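Enquirer: just the structure for this:
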Amino acid sequence: MKARLYRTLLFAAYQAVLLLGIVTFPLALVAERAGLSLPVGRLVERLGEAHERASED
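Expert: I've put the predicted structure just below:
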């Protein structure tokens, strides 16, 4: 039961971060022109990997 809840919460967090990435995309383009980068891509990748690991168990 706890594993299922954990996987569900990871999936929800993954989806929320994807939405955050989509919403902040215009800001990321402006930040890139200024020489800055937003770490949303790394966050999406790490949450995706965590969800995959949790799904394997």
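Enquirer: C-alpha from now on. contacts and neighbour counts both.
Expert: OK.
Enquirer: surely L38 and A28 touch.
Expert: Yes. Assessed by Cα atoms under 8 Å, L38 is found in contact with A28 at 6.2 Å.
Enquirer: more neighbours, these two?
Expert: The neighbour count for L38 versus A28, taken as other Cα atoms under 10 Å, is higher for A28 (18 against 15).
Enquirer: another sequence for comparison is provided below:
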Amino acid sequence: MISRVFRATLFALYQLCIVIGIAAMPLAMAARQAGVTIPIHRMLETVEAVYETTQPTDA
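Expert: Model (predicted):
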């Protein structure tokens, strides 16, 4: 039961990170024009990796 709650929470966090990334896209594009990168992709990759490791394996 706890693992289901944990996976659901990670899924919600993953979805939230995607929404934040989409919402921050104009800011990221403007920052890139100024020569600065915003590391949103690292946050998304980290959350995705943790979420993927919690998925049950089909044996």
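Enquirer: can you pull the TM-score for these?
Expert: Once superposed, chain against chain, the TM-score is 0.92 (TM-score structural alignment, normalised by the length of the first structure); 57 aligned residues with a Cα RMSD of 1.1 Å.
Enquirer: mean shift of the longest helix along the first structure relative to the second structure?
Expert: In terms of residue count, the longest helix belonging to the first structure (DSSP state H) is helix 2-23. Helix 2-23 of the first structure, aligned to the second structure and superposed, deviates on average by 0.4 Å (mean Cα distance after the TM-score superposition for the first structure).
Enquirer: tell me the angle the helix or strand following that helix makes with helix 2-23.
Expert: For helix 2-23 of the first structure, the following helix or strand on the C-terminal side (DSSP states H and E) is helix 25-33. Per axes from the mean of the first three to the mean of the last three Cα atoms, to 10 degrees, the angle that helix 25-33 of the first structure makes with helix 2-23 is 70 degrees.
Enquirer: tell me the buried residues in helix 25-33 of the first structure?
Expert: For helix 25-33 of the first structure, a neighbour-count test (16 or more other Cα atoms under 10 Å) marks A28 as buried.
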